[in-house]
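> Sequence unavailable; structure follows:
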């Protein structure tokens, strides 16, 4: 069965030799990076020499307390007792992760995939020459599946891989993927850009991936996709695979998004600062093409706007069709989210829209979502929400936990494993609207509404824009 898989395991490289006419006896053949179609028959070695030293292996580890499996056996517990209040003795195990990273700054900043270091408490990197260095985690951004590390004591001979222009890529361009597939050691693979602006990949919120047929396998996560000038054009992230190995369909996060994440880390932020649009979008279906006066399904259709948001203040309305951001075409909501999301804060973005079959340009300010008092509270007492942490919804929090913008309700941010909240199916990102007929606007109101036992609990939640009415016994 075909599936999409992140590719965490490790990073490294071997040179690839192209075919060329043999040199005269006793003479070394001159080498250069291929610049013309004919020169593709030469060698990629100059590009590899330039890029490979800046790609590193990333090692993550964390210590976990694991219960002895014998204590899950009721017969064993019957004879030896249920020690430790039902938990039994535990032993320590070390969970490990292996992936790749790219040195992108002379100060020792390393960009990698978030899933490579997710949950890890200790992270190290190793160079191609086997030198190891400790790093600290500066920034994690699950929304882009990127993370930034900082080498604690960077060496003087630190190699840096320059960031290229991913927007300048064209389908058919030659690229190299550098990584450590299956942990076999340094490896470089060669291919072309197979497609651009790929969405529906599903490994991050901002989807506009570079697709390549360069062989990418488990272990390449966080590694480099480089152009023929030896510049970084993408961070290898995921593959389509039936077996877990490469089938010639790999995806890389473009450097336009990498640059935004790196800039946030350089500015000392632990979260990526990105602009807030403040509108709900939907794709253009085949049924809507004729009514919108289009020749094909394309663009992002505005369904609603949030009061006083940048979209609302710019005069955008439900029914407006966004077709471009600063001249870059938009084919669907994911494409718009990427194009708008990589714009730097400050100033404005120029949106090309179609309104009532007429094309016009609208200027939308690039600003952060406003923060409000979260008043986060962990639910206790006899209610089915016990074990959930909820907070007052604000535009900034809605962006952070990835929920559609609402002006009311409280959002679930944490659900403890095994808690009553988890047992009734509550999930992080659920917005609680009401309980037993009482409207809920703050965490305190939810705590008060569930403070007393009830024979039956009726509650209403909004899950990704869909309102769900549920009930459970007291």
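That came in fine, so what should we check first? Computed from a prediction, not measured in an experiment: that's the story for all the values here.

> switch to C-alpha atoms for all contacts and neighbour counts from now on
Fine.

> Residue 217 and residue 238, how far apart?
Per Cα to Cα, to the nearest Å, residue 217 is found 9 Å from residue 238.

> who's more crowded, these two?
residue 217 (30 against 27; other Cα atoms under 10 Å).

> Pasting the second one now:
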């Protein structure tokens, strides 16, 4: 083969390779319209349903004269201080029903709503549930039909889905930010009782609370609720209350109701790696049934001790937060399939959900007298009380629900503590506790977050 033949072959091969690459490559844009990719049509469609919320609260203070004369009586004088706050809200019904965060309107004397077209209307607070940090408002403009957002099943979203956050950060007029779903079923302790959120990296800042988290089909998948930040500004970690909780709030709240989480009648424990190995599970997930209350829904459904609950309605249960959330989206008297692992085999039982009973009656009492527990408010624990306090488990006994400011009891007890024993004797109920403290108190045994401690007195 001579030199000319070799060169010709190389040219032909290069041409064929270039042609193949050109065939696989995306076509280059030919004008500006080919470069345009915009959320503008979606924003124009959904943003009219997102509103500004302004609240006015009158805080009462106590004043005294700065330099009183000796012996001069000085009754406190009432002072007033007006506080203004702002937030966002979402219209979810054409009749003017608005969802926002409870902390946006908490204690407000006046609530004003500014629509996207800049009209300002007075809003009426229908109901609020601070445990889930949600509130419902109503506006009215002569029976006008308002733009609103439809709900989307929040269980249908996945990590990586593109979302828009719409609200009014720092009091600015309506602002739109974009991002993705960073996590679903995210636990963010201390934010609300649900403790179950959609996490997004769309910028959320103060003032965004109560605003909309919207999927690209224009439906509401969450109410922007909180941010994780050490500076107060957005660092790309925002939390939204899932729309499935919002839907439940809307269905109950218009009649002034509150979300009641159904009771299963069982005590559970999170599956640890050691427990997973003992139960023959491939990974540590689910909740182990430790105790089944006789006559409760779990007992009637056939749940047994050491069953591992892994799914409710085919939705995975990984921990206590996911169970609380799943239950909060369901109504009492609903029959749900519960998937459990029993003896290494998968079993499905049908469980009829029930309202948590107040049994025994709470017998709320403020402890008094010359003894260490004076100033502590206590009640009998029951499934209903456990639900109100956001507890997964119910244990019979006496629980502290408040401590008066400055009370001696505040040195060693706090709300949420269980009073287990006095002077080494078990406490059965409030009446039993009140009887035991009348004869003098030398020790009090407290259970707090699974830890038991005895405080001695001299």
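Looks like it came in fine. These figures come from a predicted structure and were not determined experimentally.

> TM-score for the pair, please.
Taking TM-score structural alignment, normalised by the length of the second structure as the basis, the two superposed chains have a TM-score of 0.84; 429 aligned residues with a Cα RMSD of 2.9 Å.

> Can you tell me the closest non-neighbouring residue to the corresponding residue of the first structure for residue 312 of the second structure?
Correspondence of residue 312 of the second structure to the first structure, assessed by TM-score structural alignment: residue 325. Distance criterion Cα to Cα, 6 or more residues apart in numbering; nearest residue to residue 325 of the first structure, sequence neighbours excluded, is residue 351 at 4.7 Å.

> right, and the secondary structure at the alignment partner in the second structure of the one you found would be what?
Applying TM-score structural alignment, one finds that residue 351 of the first structure aligns to residue 338 in the second structure. Under DSSP: H, G, I helix; E, B strand; the rest coil, the three-state class of residue 338 of the second structure is strand.

> Next, the contact list for residue 338 of the second structure, please.
309-314, 348-351 (Cα atoms under 8 Å, 6 or more residues apart in numbering).

> Selecting buried members of those residues in PyMOL, what would you type?
Here is the PyMOL selection string for the buried members of those, based on 16 or more other Cα atoms under 10 Å:
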select buried, resi 309+310+311+312+348+350+351
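
> For residue 97 of the second structure, state which of the contacts of residue 338 of the second structure is nearest.
residue 313 (29.8 Å; Cα to Cα).

> Nearest residue to that closest one in space, please, no chain neighbours.
residue 337 (5.3 Å).

> Which residues does stretch 421-435 of the second structure contact?
363-365, 367, 378-380, 396-398, 419-420, 436-437, 441-446.

> Please narrow the residues you listed to those residing in strands.
365, 378-380, 398, 419-420, 443-446 (DSSP state E).

> buried subset of those?
For those, buried by 16+ other Cα under 10 Å: 365, 378-380, 398, 419-420, 443-446.

> can those residues go into CSV with extra columns for distance to residue 86 of the second structure?
Shown next, in CSV, are these (distance: Cα to Cα, whole Å):
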residue, distance to residue 86 of the second structure
365, 38
378, 36
379, 37
380, 39
398, 40
419, 41
420, 44
443, 49
444, 45
445, 45
446, 41
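
> where's residue 154 of the first structure, which helix or strand?
If you go by DSSP states H and E, residue 154 of the first structure is not part of any helix or strand.

> Report how many residues lie close to it.
Applying other Cα under 10 Å, I find that residue 154 of the first structure has 15 neighbouring residues.

> what residue lies at the spatial centre of the second structure?
residue 194 (3.4 Å; Cα atoms, centre = their mean).

> got the contact list for it?
131-132, 321, 324-325, 328, 390.

> Between which two of the residues you listed is the distance greatest?
131 and 321 (13.6 Å).

> Of those two, which one has the most company?
Taking neighbours as other Cα under 10 Å, residue 131 of the second structure and residue 321 compare with residue 321 leading, 20 against 17.

> And that one? What does it align with in the first structure?
In the first structure, residue 321 of the second structure lands on residue 334 (TM-score structural alignment).

> same check, this time on residue 444 of the second structure
In the first structure, residue 444 of the second structure lands on residue 459 (TM-score structural alignment).

> Please report the distance of its match from residue 416 of the first structure.
19 Å.

> now swap in residue 153 of the first structure and tell me
38 Å.

> Would you mind telling me which of those two has the busier surroundings?
Using other Cα under 10 Å as the criterion, residue 153 of the first structure and residue 416 rank with residue 416 on top: 15 against 11.

> I'd guessed that one sits against residue 422; true?
Yes. Between residue 416 of the first structure and residue 422 a contact is recorded at 6.8 Å, counting by Cα atoms under 8 Å.

> what sits in contact with each of those two?
387-388.

> how many other residues sit next to the residue nearest to the match of residue 444 of the second structure when sequence neighbours are not counted?
Distances taken as Cα to Cα, 6+ apart place residue 435 nearest to residue 459 of the first structure, at 4.3 Å, with adjacent residues excluded. Counted with other Cα under 10 Å, residues neighbouring residue 435 of the first structure total 20.

> Aligned to residue 435 of the first structure, what sits in the second structure?
Match for residue 435 of the first structure (TM-score structural alignment): residue 422.

> Mean deviation, the lengthiest helix in the first structure versus the second structure?
Looking across the first structure with DSSP state H, the single longest helix is helix 255-266. Averaged over the aligned pairs, helix 255-266 of the first structure sits 1.1 Å from the second structure after superposition, using mean Cα distance after the TM-score superposition for the first structure.

> Comparing the helix or strand following that helix with the second structure, how large is the average distance?
Once the chain leaves helix 255-266 of the first structure, the next helix or strand it forms, by DSSP H and E, is strand 279-283. Mean deviation of strand 279-283 of the first structure relative to the second structure after superposition (mean Cα distance after the TM-score superposition for the first structure): 2.6 Å.

> in the second structure, what residues pair with strand 279-283 of the first structure?
So strand 279-283 of the first structure sits over residues 266-270 in the second structure, by TM-score structural alignment.

> what sits up against that stretch?
Contacts of stretch 266-270 of the second structure (Cα under 8 Å, 6+ apart): 285-293, 296, 298, 319-320, 392-394.

> quick one: what's aligned to residue 160 of the first structure in the second structure?
Checking TM-score structural alignment: residue 160 of the first structure goes with residue 148.

> One more: residue 374 of the first structure?
Checking TM-score structural alignment: residue 374 of the first structure goes with residue 362.

> where's the residue nearest to its match when sequence neighbours are not counted relative to residue 441 of the second structure, distance?
Take residue 362 of the second structure and drop its neighbours on the chain: the residue closest to it by Cα to Cα, 6+ apart is residue 380, 4.5 Å away. Between residue 380 of the second structure and residue 441 of the second structure the computed distance is 20 Å (Cα to Cα).
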